[in-house]
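Undergrad: Sequence first, then the predicted structure:
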Amino acid sequence: MPRRVAIDGYGDTFFHFAGMSHAGSILALPSGIRPWSPTRMAEVDAEALAPILAEAQAFELLFLGTGKDPAHLKEPLKQLLRAAGLRFELMPTPQAAATYNVLLAEGRLIGAALIAV
């Protein structure tokens, strides 16, 4: 059964969650945590957002972890997220993971797309 879990830790190119570890970027969505292909913001495109958009009805706020540094999302991609009814915040991955955990603990309907640092 899919479940939402907190991100227990992260480091150089990996994340820890639910007693497991994953090397690389991740999606933390209502269906669970899974690998995500982008390694930097320049690789985030409509295809990379497709799994997020497929679950957009299940949550209302997306945290997009941009890696080590702040970054921007291209306007057409912002429009895709907005058209799906999602609000979103971009911030460096450490802050995005921490904010995701706080709001998850509050029971909020959230998701995260986190580029590994």
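TA: That came through fine. Numbers count the residues shown, from 1 in each chain.
Undergrad: From here on, just use CA atoms for contacts and neighbour counts.
TA: Noted.
Undergrad: My reading is that residue 103 lies in a helix. Confirm?
TA: Yes - assessed with DSSP: H, G, I helix; E, B strand; the rest coil, residue 103 lies in a helix.
Undergrad: pretty sure it is touching residue 97, no?
TA: No - using C-alpha atoms under 8 Å, residue 103 makes no contact with residue 97, being 10.1 Å away.
Undergrad: which one of these two has more residues nearby?
TA: Taking other C-alpha atoms under 10 Å, residue 103 and residue 97 do not tie; residue 97 has more neighbours (24 against 15).
Undergrad: ok, second structure coming up, stack it against the first:
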Amino acid sequence: MAERRYEGFVPGRHQIDAYGNGGFRFADMSHKGSVLALPSGVKAWEATSGQGLAPADFLAVRAEADDIELLIVGTGVELVPLSEAVRWHLRELRIAVEVMPTGAAARTYNVLVAEGRKVAAALVAVA
């Protein structure tokens, strides 16, 4: 089957099939840029770096907070700590957060989705 491109949102839970070259593959589709993998589906995410992420970057996570117990944040090639403002924002939503490089985040997300956990991922694209 030929790989398809998508225009910003694919409904449903999907594992990340591949990452790199500035994007991701999932559900027989490809996307250039960062993504949010949420309980409702995978959507484009404007973040281009793990540096400088703010609570406003996680509004889509807030909208689905009741269905998320753990948010895995992939910050790119390197681990970039989240700001206290972001950590407090997620804590107020009662969402635990784990931060790691994007590759490890995608792999961890896939395992937890396969286990049926209430997990989401915010993944910064890597080259």
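TA: Everything's here; your move. Source: prediction; values computed, not measured.
Undergrad: TM between them?
TA: The TM-score (TM-score structural alignment, normalised by the length of the first structure) is 0.96; 117 aligned residues with a C-alpha RMSD of 1.2 Å.
Undergrad: What range does stretch 52-69 of the first structure cover in the second structure?
TA: Aligned by TM-score structural alignment, stretch 52-69 of the first structure falls on residues 61-78 of the second structure.
Undergrad: Can you give me the buried ones in that stretch?
TA: 61-62, 65, 67-68, 70-77 (16 or more other C-alpha atoms under 10 Å).
Undergrad: before we move on, what about stretch 22-36 of the first structure?
TA: Those would be 22, 24-30, 33, 36, for stretch 22-36 of the first structure by 16+ other C-alpha under 10 Å.
Undergrad: So which of the residues you listed are in strands?
TA: In strands, judged by DSSP state E, the following of those are found: 22, 26-29, 33.
Undergrad: so can I have a markdown table of these showing distance to residue 113 of the first structure?
TA: Output for those, formatted as a markdown table (distance: C-alpha to C-alpha, whole Å):
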| residue | distance to residue 113 of the first structure |
| --- | --- |
| 22 | 14 |
| 26 | 6 |
| 27 | 5 |
| 28 | 6 |
| 29 | 8 |
| 33 | 10 |
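Undergrad: Which of those residues sits closest to residue 41 of the first structure?
TA: For those, the residue nearest residue 41 of the first structure by C-alpha to C-alpha is residue 26; the value is 13.2 Å.
Undergrad: Start and end of stretch 42-61 of the first structure, how far apart?
TA: Its start and end residues considered, stretch 42-61 of the first structure measures 22 Å (C-alpha to C-alpha, to the nearest Å).
Undergrad: Which members of the buried residues of stretch 22-36 of the first structure are the farthest-apart pair?
TA: Going by C-alpha to C-alpha, the two entries of those that are most distant from one another are 24 and 30, at 19.4 Å.
Undergrad: in what helix or strand does residue 106 of the second structure lie?
TA: Assigned by DSSP states H and E, residue 106 of the second structure belongs to helix 102-114.
Undergrad: so that helix matches what in the first structure?
TA: Using TM-score structural alignment, helix 102-114 of the second structure corresponds to residues 93-105 of the first structure.
Undergrad: what's the average distance of that stretch to the second structure?
TA: Once fitted to the second structure, stretch 93-105 of the first structure is off its aligned match by 0.3 Å on average (mean C-alpha distance after the TM-score superposition for the first structure).
Undergrad: Right, I'll leave it there.
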